[in-house]
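Trainee: sequence first, then the predicted structure:
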Amino acid sequence: MPSAASALWYVVPGHAELRSEPLAAPGDGHALVRSLFSLVSRGTERLVFTGQVPQSEWQRMRAPLQAGDFPFPVKYGYAAVGEVMEGPADIRGRHVFALHPHQDWFVAPLSWLTALPAGLPPRRAVLAANMETALNALWDGEALPGQRIVVVGAGIVGLLVAYLCARLPGADVTVADVLTQRKAHAEAFGARFCHPDALDDSADLVFHTSAHPSGLAAALLACAHEATIVEMSWYGEKQVAAALGGAFHVRRLRLISSQVGHVAPAVRARWSHGRRLAKALELLRDPALDRLLDQDIAFHDMPAACPALFAAQATGLTAVIGYSEAPKAG
């Protein structure tokens, strides 16, 4: 095994670097993993990279295997897929998903590793955390067959929500976004697409994922009488005005939050985090989901790529970090 690993650290606002750190041999209950791919969570990691995680959330925002502390320097990330190189015989050589930051080799507790189901390619498996978020949101919103469902925001999570909703029998699903290039993704998943300004007020259930105040306003306007809006966006330090005057109360609208840190209350008695993650991985078996992985970046190129990747005007969906032949940090 190598004696050191290379990891991506966000060190000051707008700057990242690769750092070398010692790599200990795995002890009992642990395994050594060689990273194959990891996913950049563009929305959340943009806030980390730019130093916009509010101090009140520094502890709650910690990733499970994060190193360092907010605001900086911090080693952050939660969507890694790799191959177990050392560990118990029943998992050695298996491809696993781990809630680990971006790092080429790492040692992790076995309890934090989930073996990929048969037929799931490692590159697509990096979507597991996002699929968990989408699945949890459907549970929070109590999505049902036959509903008129609107998703405002066609980012990676919004499109996964639309993908799941479109598979509910009889559901009528529309995705709304200002970026018309997202139309092909929505339609490929069985949903219609429109600009937010074109929405009417007929939705039974609305998911908001755009992380922009105008998106929340569009979500509220898209609601029919007694509809539910599931707010999935996280705004960091930004204060967001919501249009709770006008007809909000007389139409008896319900605005709720959804966040993946806790299993949705509707199913929590029977579903653990582990069971939910296993189901999310199963749901990723569909090759149609590969279209969401629209950018590949070599691990050693990440420090240089981060400013453009997290720029406010960046239009790509997400980025997959590849670890083959990545040189060690100095």
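Mentor: Good, I have the coordinates.

Trainee: from here on, just use CA atoms for contacts and neighbour counts.
Mentor: Fine.

Trainee: and for the strand or helix carrying residue 85, what are the contacting residues?
Mentor: Assessed by DSSP states H and E, residue 85 sits inside strand 80-86. Outside of strand 80-86, the residues within contact range by C-alpha atoms under 8 Å, 6 or more residues apart in numbering are 26, 31-39, 91-102, 122-123, 125-126.

Trainee: out of the residues you listed, name the ones that lie in helices.
Mentor: Per DSSP state H, helices hold the following members of the contacts of strand 80-86: 122, 123, 125.

Trainee: the second one contacts residue 37, doesn't it?
Mentor: Yes - in this structure, residue 123 sits in contact with residue 37. The criterion is C-alpha atoms under 8 Å, and the distance is 6.0 Å.

Trainee: more crowded one of those two?
Mentor: Taking other C-alpha atoms under 10 Å, residue 123 and residue 37 do not tie; residue 37 has more neighbours (28 against 19).

Trainee: my guess is the more buried one meets residue 323, correct?
Mentor: Yes - between residue 37 and residue 323 there is a contact under C-alpha under 8 Å: 6.1 Å.

Trainee: helices of the stretch 51-200 of the chain, start to end?
Mentor: Under the criterion DSSP state H, counting those that start in this stretch, the stretch 51-200 of the chain contains helices at 122-125, 128-141, 156-165, 183-188.

Trainee: which one in the chain is furthest away from the centre?
Mentor: Centroid-distance maximum for the chain: residue 250 at 34.6 Å, with C-alpha atoms, centre = their mean.

Trainee: in which helix or strand does residue 17 reside?
Mentor: strand 15-22.

Trainee: which other residues reach that strand?
Mentor: Residues contacting strand 15-22 (C-alpha under 8 Å, 6+ apart): 3-11, 49, 300, 302-304, 306-307, 328-330.

Trainee: next up, a structure to set beside the first:
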Amino acid sequence: MQRAPDTPSTETMARAWWVTGAGKGEIQETPLADPGVEKQVELVTVQALYSGISRGTESLVFHGRVPGTEYTAMRAPFQAGDFPWPVKYGYANVGKVTEGPEDLLGQTVFCLYPHQNRYRVPASAVTPLPKGLPAKRAILAANMETAVNGLWDGAPAVGDRIAVVGLGVVGLLVAWLASRIPGTRVTAIDTNPERQAVAEQLGLTFSSGSGADDHDMVIHASGHPSGLETALGLAGQEATIVEMSWYGDQLVPAPLGAAFHPRRMTLKSSQVGQIVPSRVPRWDYRKRLALALELLQDDTLDALITGECRFDDLPKSMARILIDGRDTLCHRVVF
């Protein structure tokens, strides 16, 4: 393992954000590397620059609302601890390689790692940022991966009429990507009027309510059961509704009466943890992440990062971000 010039010798401990109880968390001393990592042949040590808070999933984790049946499925790649808590959780970390193979040394990389100031992982777990992508924006990579996977599941076509219900980061990215397909008519829908300005910055047509039931595809990403009802009401004959929301332990009524059967609608789930089966012969997780990073090179996507705080401020800021931050999209943590 090589070390970048002017960097100190590797220490054994780092500082990480841990969820310690319902709505509680703190920064704790934690091992620099997860158990078992030191047995890997090629390792890199990364000094974190930024991380991103994924409000939807991290809010469920923060409040202990991950269902017991999904404890294994919902583990983050480098999670430490077990649900409900204490748990070190997160998956949007951008940093600089300070030790590792020569081809990675000094590079700025993305890693599906929690909020931690330094970490050591297998070299295969980091992806160098493409030239021209600012580190500050690269924290959106995991969200972009989710958006890509959702569109792979939905498989929109040229000229489709598409509605996206729920304009969090993922919903906005889905709508933005869909709008770049030639001939599509994309409507971005959210009950929060504050989302209109961001949607229009991305070149999207915004609506605060329901619309015509003539859509070929409706993508639901609001995280609220009422949004699913809205999505079903927008779907036309033979339409596909892609459900991208994850509700944790919340029961969700699905209004499958009325026009659902006469219009022969398809209600389809999408989850980023698995690549769409039709893409598996040609794609893997590393290629999908590289694609997500390439797609983030448009400067207009900076509009999705609406808050920022220092890492040391997380104990007093996280509750505000995850509970009261209705107008927050992606929140950036600065190391």
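Mentor: Ah, there it is. These numbers were taken from a predicted model, which means no experiment stands behind them.

Trainee: TM value for the aligned chains?
Mentor: Once superposed, the chains reach a TM-score of 0.95 (TM-score structural alignment, normalised by the length of structure 1), with 322 aligned residues with a C-alpha RMSD of 1.3 Å.

Trainee: coming back round to it: what is in contact with residue 123 and residue 37 of structure 1 at once?
Mentor: Listed contacts common to residue 123 of structure 1 and residue 37 are 81, 320; contacts here mean C-alpha under 8 Å, 6+ apart.

Trainee: for stretch 12-29 of structure 2, buried residues please.
Mentor: Residues of stretch 12-29 of structure 2 classed as buried by neighbour count (16 or more other C-alpha atoms under 10 Å): 14-21, 23-27.

Trainee: ends of that stretch, what's the gap?
Mentor: Terminal residues of stretch 12-29 of structure 2 lie 10 Å apart, using C-alpha to C-alpha, to the nearest Å.

Trainee: swap in stretch 141-155 of structure 1?
Mentor: In stretch 141-155 of structure 1, first residue to last residue: 19 Å (C-alpha to C-alpha).

Trainee: in structure 2, what residues pair with it?
Mentor: Mapping stretch 141-155 of structure 1 onto structure 2 (TM-score structural alignment) gives residues 154-168.

Trainee: what of stretch 77-85 of structure 1?
Mentor: With TM-score structural alignment as the criterion, stretch 77-85 of structure 1 aligns to 90-98.

Trainee: what's the closest of the helices of the stretch 51-200 of structure 1 to residue 61 of structure 1?
Mentor: The closest of these to residue 61 of structure 1 is helix 128-141. By C-alpha to C-alpha, the value is 14.7 Å.

Trainee: OK, contacts around the alignment partner in structure 2 of the residue farthest from the centre of structure 1?
Mentor: Aligned counterpart of residue 250 of structure 1 in structure 2: residue 262 (TM-score structural alignment). If a contact means C-alpha under 8 Å, 6+ apart, then residue 262 of structure 2 has no contacts.

Trainee: give me that answer again for 10 Å
Mentor: Counting by C-alpha atoms under 10 Å, 6 or more residues apart in numbering, residue 262 of structure 2 makes contact with 237, 238.

Trainee: residue 120 of structure 1: how many residues sit nearby?
Mentor: Close neighbours of residue 120 of structure 1, defined as other C-alpha under 10 Å, add up to 17.

Trainee: doesn't the match of residue 250 of structure 1 belong to a strand?
Mentor: No - using DSSP: H, G, I helix; E, B strand; the rest coil, the secondary structure at residue 262 of structure 2 is coil, not a strand.

Trainee: residue 81 of structure 2 versus that one, what's the distance?
Mentor: In terms of C-alpha to C-alpha, residue 262 of structure 2 sits 48 Å off from residue 81 of structure 2.

Trainee: now residue 223 of structure 2
Mentor: From residue 223 of structure 2 to residue 81 of structure 2 the distance is 26 Å (C-alpha to C-alpha).

Trainee: next: residue 273 of structure 2.
Mentor: Applying C-alpha to C-alpha to residue 273 of structure 2 and residue 81 of structure 2 gives a distance of 20 Å.

Trainee: hmm, back to that, and residue 223 and residue 81 of structure 2? which has more neighbours close in?
Mentor: residue 223 (19 against 14).

Trainee: gap between the counterpart of that one in structure 1 and residue 276 of structure 1?
Mentor: Here residue 223 of structure 2 is matched to residue 211 in structure 1, going by TM-score structural alignment. Distance of residue 211 of structure 1 to residue 276 of structure 1, given as C-alpha to C-alpha: 25 Å.

Trainee: to which residue of structure 1 is residue 28 of structure 2 aligned?
Mentor: Match for residue 28 of structure 2 (TM-score structural alignment): residue 19.

Trainee: now swap in residue 67 of structure 2 and tell me
Mentor: By TM-score structural alignment, residue 67 of structure 2 lines up with residue 54.
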